[in-house]
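> predicted model and sequence below, questions to follow.
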Amino acid sequence: MGAIIGLRRWRHNPLRRTTDLVEAWLALAALLLVLVAAPLVGAAVGASVQGTLQRAVRDQRKDRHQVAAVVVRKLSRGPLAPDPETPSGRDTRSRVLADWTAPDGSPQRGTVVAALKSPRPGDHFSIWTDRHGRIVGRPLDGTTATAHAVLAGFGAAVLSAGLIEGGRRWILWHMIRRRYARWDRAWAKAGPDWGKADTGS
């Protein structure tokens, strides 16, 4: 907004100072950078993050496998907090002792968190493991990766615009300080009697 206000100083005005013209150029440069450079920075950051996350998606799909597990028994602890990755966020999860077969064929048994409200022995549920049967998190999906990349690009564009406007204000602040210092020197030269009658001025 300050950049647009600064553009008004372009008008022809006999009282316009050189610093007013510099402020106008500064405002125009900041406005152009906000409109052109900030979106380019956002697009570049978004594309870079998208590439990195999509590589992570491919790697995780290769290394993580969904396998069926069977409840051996429910453990004494009560239900756990809702899983934030489920669509509703309301699915109760319970800690159970379970058996499963790893992708390499080895039998596994361990404590896992099952997306079951009231798990009973013999209930089946899905878990994610690596190729050796160790429990791992659910792999990142492509849609979530794209959403994260878009948010990163948007954040980078907004941050760039903020830095440009902050830089413009910082330069303007220094210019105003110099202007005030010149005014102080001019007033000091004029002396305390400036404008009084019969002072020879």
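Happy to help now that I have it. Numbering: from 1, shown residues only.
> make it CA atoms for all contacts and neighbour counts henceforth
Fine.
> mind giving me the packing neighbours of the one helix or strand Arg61 maps to?
Following DSSP states H and E, one finds Arg61 within helix 38-63. Secondary-structure packing of helix 38-63 (3 or more CA pairs under 8 Å, 6 or more residues apart in numbering; DSSP states H and E): helix 142-190.
> one more structure, for comparison:
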Amino acid sequence: MAFRGPKVWLWRWRRNPLRRRADAVEAWVLLGAWLLTVLAGFLAGVAAFRSVEHELARERHEWRQVVARLTDRAPGTAASVRNPDAPRVWAQVRWRGPDGSPHTGQVRVRPGSAAGTPVTLWTDAHGRLVTRPATVSEARLRALLVGGLVGVTAASLPYAAGRFARVRLERRRLRRWDMEWARFGPLWGRKTG
């Protein structure tokens, strides 16, 4: 195992007779890649967070609860109507939109529910059937998860580009070293005197 001395921070920027130009170029490339990684990840994550949170707040504001009525008897037995743990079944319901137009759709209800039974559901501004909107805490969590995922994904691009550039610079440096060694290596084998 080779001996490694103490780690010297920022050695590529310090004045040193052994520092090559390639070392300084690599240092600046790495610094730029890290700055772009952090900046791209942060900005993309914040933008996605705000966008998702805004969209979910809009849904909470526009979507409304509506009472619909079953058009036919729901499949299943009447005994299961009294059992709150019974699995729900799909049934046809009818409701009126905000403009008074009739709408129909399928929702889950208790098995055996009679025709005309009221069912509470959610509709959008056009009266179309939608799911329950996310609460404020659910929206915040969803926005955080999406923002984090988008931020990490956006940060991976400049990070990968920086790693690629570093590998290319390392290979170039090793090729130059091989060329210089090929030129001066044979001179070390001669005896002087």
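Okay, I see it. Treat the numbers as computed from the prediction; the structure is a model and nothing was measured.
> that older thread, list the buried residues in the next helix or strand after the helix holding Arg61 of the first structure.
Counting by DSSP H and E, the element after helix 38-63 of the first structure in chain order, helix or strand, is strand 65-74. Of all the residues in strand 65-74 of the first structure, those buried under the rule 16 or more other CA atoms under 10 Å are 65-67, 69-74.
> save these as CSV, and put in distance to Ile127 of the first structure too.
Converted to CSV, the buried residues of strand 65-74 of the first structure look like this (distance: CA to CA, whole Å):
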residue, distance to Ile127 of the first structure
His65, 8
Gln66, 6
Val67, 6
Ala69, 7
Val70, 10
Val71, 12
Val72, 15
Arg73, 16
Lys74, 16
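> I'd like the distance between the most centrally placed residue in the second structure and Val46 of the second structure.
Nearest to the geometric centre of the second structure sits Leu149, at 2.1 Å (CA atoms, centre = their mean). As defined by CA to CA, to the nearest Å, Leu149 of the second structure lies at a distance of 11 Å from Val46 of the second structure.
> nearest spatial neighbour of the residue nearest to the centre of the second structure, skipping sequence neighbours?
Closest residue to Leu149 of the second structure in three dimensions, ignoring its sequence neighbours and counting by CA to CA, 6 or more residues apart in numbering: Gly45, at 7.4 Å.
> show me what contacts that neighbour?
Contact partners of Gly45 of the second structure, counting by CA atoms under 8 Å, 6 or more residues apart in numbering, are 146-152.
> go again with 7 Å.
Applying CA atoms under 7 Å, 6 or more residues apart in numbering to Gly45 of the second structure gives the contacts 147-148, 150-151.
> now do the same for it: its match in the first structure.
Per TM-score structural alignment, the equivalent position to Gly45 of the second structure in the first structure is Gly42.
> what do you get for Gly189 of the second structure?
In the first structure, Gly189 of the second structure lands on Lys196 (TM-score structural alignment).
> ok, back up a step: ok, the contacts of Gly45 of the second structure in the first structure: which stay?
Comparing these with the first structure on both residues aligned by TM-score structural alignment, their matches' CA atoms under 7 Å, the contacts found in both are 147-148, 150-151.
> narrow the residues you listed to those that are buried.
Going by neighbour count (16+ other CA under 10 Å), those have 147-148, 150-151 buried.
> first-to-last residue distance for stretch 74-93 of the first structure?
11 Å.
> list the buried residues in stretch 194-201 of the first structure.
So, applying 16+ other CA under 10 Å, stretch 194-201 of the first structure has no buried residues.
> now swap in stretch 32-49 of the first structure and tell me
Per 16+ other CA under 10 Å, stretch 32-49 of the first structure contains these buried residues: 33-34, 37-43, 45-47, 49.
> can you tell me the SS state at the closest residue to Arg16 of the first structure other than its chain neighbours?
Once flanking residues are discounted, Arg16 of the first structure sits nearest to Arg9: 7.7 Å by CA to CA, 6+ apart. Under DSSP: H, G, I helix; E, B strand; the rest coil, Arg9 of the first structure falls in the helix class.
> tell me, how many residues neighbour Arg9 of the first structure?
18 (other CA atoms under 10 Å).
> you'd agree it is up against Leu26?
No: at 11.0 Å, Arg9 of the first structure and Leu26 do not qualify as touching, with contact defined as CA atoms under 7 Å.
> so which strand or helix has Leu97 of the first structure?
Short version, using DSSP H and E: Leu97 of the first structure is in strand 94-101.
> just checking, next helix/strand downstream of that strand?
Next element after strand 94-101 of the first structure (DSSP H and E): strand 107-114.
> who does that next one touch, helix- and strand-wise?
Secondary-structure packing of strand 107-114 of the first structure (3 or more CA pairs under 7 Å, 6 or more residues apart in numbering; DSSP states H and E): strand 94-101.
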